[in-house]
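> A structural model of the following input is requested.
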Amino acid sequence: MLDDLRRFSTDAFPEDLRPAAWAEVMAKVLMAPAAPAYDAPPLAGYVSARSSALESVFARLSSSPQVWLPHPGNTRRGGHTVLMLALLEGSGLVVEGQESVALAAGGIVLLDPARPWRVELNTDFRAVVIRLESASFVLRLVRTSGQDLNTISPKTGVGAVCLNLVRSIADELDQLGRHELLPIEATLMELLVTCLSHVDDEDAQAAAAPDDSTSVQLGHLRRVCRTVEARLGDAELTLEAVAALEGLSPRYIQKLFKAASASFGEYLKARRLERCRLDLANRALAHFTIAELCFRWGFGDAANFSRAFTARFGLSPKAYRAAPPADVAAGPTQRGAPAAGVTTTTSTRAAAAADTPEARRRQFEAVLTDHERYALALALAPKRAVPHAAEAV
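The predicted model follows:
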């Protein structure tokens, strides 16, 4: 149907044929659109694409919200292809395994076609998707990275150059031929290798750090926890924002949480749910609706909040508010918890005495647990009343 992918518009197809035609387009970049929701508006999209002399595909897309998955045939392909997604306008989310990363305009992510991932573009968007062939070295860097998601920040020098190149490709794609794309493709791959190698350099420096590197990392994790706690009500709080505030790299922060058997996203959601739990049990806040309380702590969707709260605490927010437990402070804070009867402090000291991966994991878990308990105690501490102006001396 679509042997020539140079230009494509859904307007050229009846509404009932658009999804199939679009799926054929996305197969050229090794992606498959997920089935739309039953009440989704008609698909509207436009693609302009070119192939290089190495059979790489450069595609500029503008479309209504979509969800993309790896094409089912990707697992049968050889390991020499990398997908690059650069979001020029709009916003979205990339999910792979237990990790996820938010994409905003200017965000770039590299994807292994053979891995299971999910790209959710939840607004009208404009993007560039590049299928890089003969990219075995780049693919190896993607697969050997310490985290599953490989993002390129436009805030770094090389990342900004990479983004500017992609934007130029998008602007001039219709005028570029197969052989003109070849030097551009080579330049892009060099930039990607530099970006990914810079991440690996950070890992090498961390590995070569002195023996007290663990204590330094634990200190960093405590700082990150404090920053998160102070900004739980910010619905726009992201890993990248916390990293900028603390002067750390987003990937390094992800590694800190991974050492504690958690992820940044999971921790942020858990802290917000805990603060909502306290508010629901607080009779002084009974005049606030449940939706107002969840919005107060950074949740943007009341339905998603209700599902997350029920999954974590075993009761719906409404049921919890109607009959909160007698001891509100006894929240479920276990995280790979120690055996019953062993305090966190005791287990941490015992673990620290042994230089093993398990001991290190417990040290990092203890930081999160101790911080949660401290934050809970602080939230439940009585607040001193501000004296009336007439009483002030």
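> Please make it C-alpha for all contacts and neighbour counts, starting now.
Fine.
> Spatially central, which residue of this structure would that be?
The residue lying closest to the centre of the chain (C-alpha atoms, centre = their mean) is Val101, at 1.7 Å.
> pretty sure that residue contacts Val95?
Yes: using C-alpha atoms under 8 Å, Val101 is in contact with Val95, at 6.6 Å.
> which stretch of helix or strand covers Lys318?
helix 317-322 (DSSP states H and E).
> Just the helices from the stretch 201-350 of the chain, written as ranges.
Using DSSP state H, counting those that start in this stretch, the helices assigned to the stretch 201-350 of the chain run over residues 213-230, 239-246, 250-259, 264-281, 290-296, 302-313, 317-322, 344-353.
> Pipe those into JSON lines and attach distance to Ala40 and mean neighbour count per row.
Shown next, in JSON lines, are the helices of the stretch 201-350 of the chain (distance: least, C-alpha to C-alpha, whole Å; neighbours: other C-alpha atoms under 10 Å):
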{"stretch": "helix 213-230", "distance to Ala40": "35", "mean neighbour count": "16"}
{"stretch": "helix 239-246", "distance to Ala40": "30", "mean neighbour count": "16"}
{"stretch": "helix 250-259", "distance to Ala40": "34", "mean neighbour count": "20"}
{"stretch": "helix 264-281", "distance to Ala40": "28", "mean neighbour count": "20"}
{"stretch": "helix 290-296", "distance to Ala40": "25", "mean neighbour count": "18"}
{"stretch": "helix 302-313", "distance to Ala40": "19", "mean neighbour count": "16"}
{"stretch": "helix 317-322", "distance to Ala40": "29", "mean neighbour count": "16"}
{"stretch": "helix 344-353", "distance to Ala40": "49", "mean neighbour count": "15"}
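> quick one: which of those is nearest Leu132?
Relative to Leu132, the nearest member of those by C-alpha to C-alpha is helix 250-259, separated by 23.9 Å.
> From the contact counts, what lies against the closest one?
helix 213-230, helix 239-246, helix 264-281, helix 357-380 (3 or more C-alpha pairs under 8 Å, 6 or more residues apart in numbering; DSSP states H and E).
> One more, please, to line up against the first structure:
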Amino acid sequence: MPLRHNGPPRSITFSTDDVPPPRRRAYWQASLAEVHLAMAIELSPERSFHAALEAHPLHDMMVIKASMTAHRARKLPSTALMGEEERCLLLINLDGYVELRQGQRAFSLSRHDIAMIDLQEPFDYHIPEQILVLALNLPRQSVAERLPQSADFAGIKLPASQPMQPITLSFFNNLFSTTGTAALHPPTSLRIAGHAVDLLGIALADVIDSRPNPSPYRANLLRRIKDFIEENLHEPLLRVETVAAKYRISTRYLAMLFRADGTTFSDFLRQRRLDRCRRQLEDRGAARRQIGEIALGAGFTSQAHFSRLFRATYQKTPRQYRSAFEGKPGPTRPTPAAPKPKAEMA
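Next comes the predicted model:
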């Protein structure tokens, strides 16, 4: 059945920019409910919260793009009426970092990672800084029909390193742009929705067929390790041996934990350091800080090395990137276009 918002499906937009800070939590909860996401939001009293959302209908789906700053959220108990169809959420991380938990699966999404969330089951997430995500809210049955009957896809992560990711990312990013700029004829909308679920089924099956059984102990251990890394990014001597010794595990076991999460210790550490530097380059309040100072504060030991990595990741030098944000109004960074998929750095 098509999504309904007190009438025929329509495009909707929400932003907290004009909402007084004391009312933003309730406003954002109501905004998420409009796209069938009943969430309880928890904000930090020490930090200002900003969020924006744009959503477009596509047959019985809703294509969503949202930007959010730091907060936590958990799914509220289902209030679905008898006969209302069950739904699920495809979540594509375009920029930033988010930690999620559904059932026994706890994992993080870095840039270009994808997750599948079953909206009939409890889940929660934590955004430590800010994030830009693309999402597809769709009937659960349409996904289940394209997978083995026994497939449980709640809380599945599709790492950016998967061969299907560039195709999946490009398709859904273009899908959002198309639904936002063109009124599709109903038969066309139906066919495109079918192709979207077909592609999603292929990507999910590729992961389901190769994944090991989930281990709550390993998931919780990896989450604690990532939290420790986040708190110590500024330490230039933060190495795999240091972290392994902290948690009394072997370096081989630590490498296995990250490999099961679709990344490596080095790649995760490098990307989190780059993310911290990028946020400070976007911050007009930090404009007086030298780029070398920002790099050293994130644990890089050489400004030249940092600049090479930054340019390879964001296609701009740190100075060019900072210049793009100078003189722009508003407390939050503008919503960027989805970056093009690229191969992981060695």
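> List the buried residues for the helix or strand harbouring Arg319 of the second structure?
In this structure, Arg319 of the second structure sits in helix 318-323 according to DSSP H and E. For helix 318-323 of the second structure, the neighbour count (16 or more other C-alpha atoms under 10 Å) marks 318, 321-322 as buried.
> how about that helix, aligned to which bit of the first structure?
Per TM-score structural alignment, helix 318-323 of the second structure has no counterpart in the first structure.
> can you list contacts of that helix?
The contact list for helix 318-323 of the second structure, computed with C-alpha atoms under 8 Å, 6 or more residues apart in numbering, reads 278, 281-282, 291, 307, 310-311.
> And the residues you listed, which is closest to Arg224 of the second structure?
The nearest member of the contacts of helix 318-323 of the second structure to Arg224 of the second structure, counting by C-alpha to C-alpha, is Arg278 at 23.9 Å.
> among the helices and strands packed on helix 250-259 of the first structure, which is nearest Met84 of the first structure?
For these, the distance to Met84 of the first structure is smallest for helix 239-246, at 19.8 Å, taking C-alpha to C-alpha.
> Check the offset of the closest one from the chain's centre.
Here helix 239-246 of the first structure shows a centroid-to-chain-centroid distance of 13 Å under the convention C-alpha atoms, centre = their mean, to the nearest Å.
> helices or strands up against it?
So helix 239-246 of the first structure, by 3+ C-alpha pairs under 8 Å, 6+ apart, packs with helix 213-230, helix 250-259.
> any chance you could map the strands in the stretch 1-150 of the second structure?
Shown for the stretch 1-150 of the second structure, the strands assigned by DSSP state E, counting those that start in this stretch span residues 12-15, 39-42, 51-58, 61-75, 87-96, 98-102, 105-109, 114-118, 123-139.
> In contact with the aligned residue in the first structure for Ser15 of the second structure, which residues?
Mapped onto the first structure by TM-score structural alignment, Ser15 of the second structure lines up with Ser9. By C-alpha under 8 Å, 6+ apart, the contact set of Ser9 of the first structure is 44-47.
> quick one: the closest residue to Pro70 of the first structure other than its chain neighbours from Glu24 of the first structure, how far?
Leaving aside its sequence neighbours, Pro70 of the first structure sits nearest to Met31 (C-alpha to C-alpha, 6 or more residues apart in numbering; 4.7 Å). From Met31 of the first structure over to Glu24 of the first structure the distance is 9 Å, taken as C-alpha to C-alpha, to the nearest Å.
> more neighbours, these two?
Comparing Met31 of the first structure with Glu24 by other C-alpha atoms under 10 Å, the one with more neighbours is Met31, at 25 against 19.
> if I read this right, the more buried one contacts Val67, doesn't it?
No: Met31 of the first structure lies out of contact with Val67 (C-alpha under 8 Å); the separation is 9.9 Å.
> helices or strands up against the longest helix seen in the second structure?
Across the second structure, the longest stretch assigned as helix under DSSP state H is helix 186-208. Here helix 186-208 of the second structure touches strand 51-58, helix 140-144, strand 156-158, helix 165-181, going by 3+ C-alpha pairs under 8 Å, 6+ apart.
> quick one: that helix to strand 51-58, angle?
120 degrees (axes from the mean of the first three to the mean of the last three C-alpha atoms, to 10 degrees).
> still on that earlier bit, using JSON lines, lay out the helices and strands packed on helix 239-246 of the first structure together with distance to Glu180 of the first structure.
What follows is those, written out as JSON lines (distance: least, C-alpha to C-alpha, whole Å):
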{"stretch": "helix 213-230", "distance to Glu180 of the first structure": "46"}
{"stretch": "helix 250-259", "distance to Glu180 of the first structure": "35"}
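> between those helices, which gets nearest to Val129 of the first structure?
That would be, of those and by C-alpha to C-alpha, helix 250-259, which comes in at 23.0 Å.
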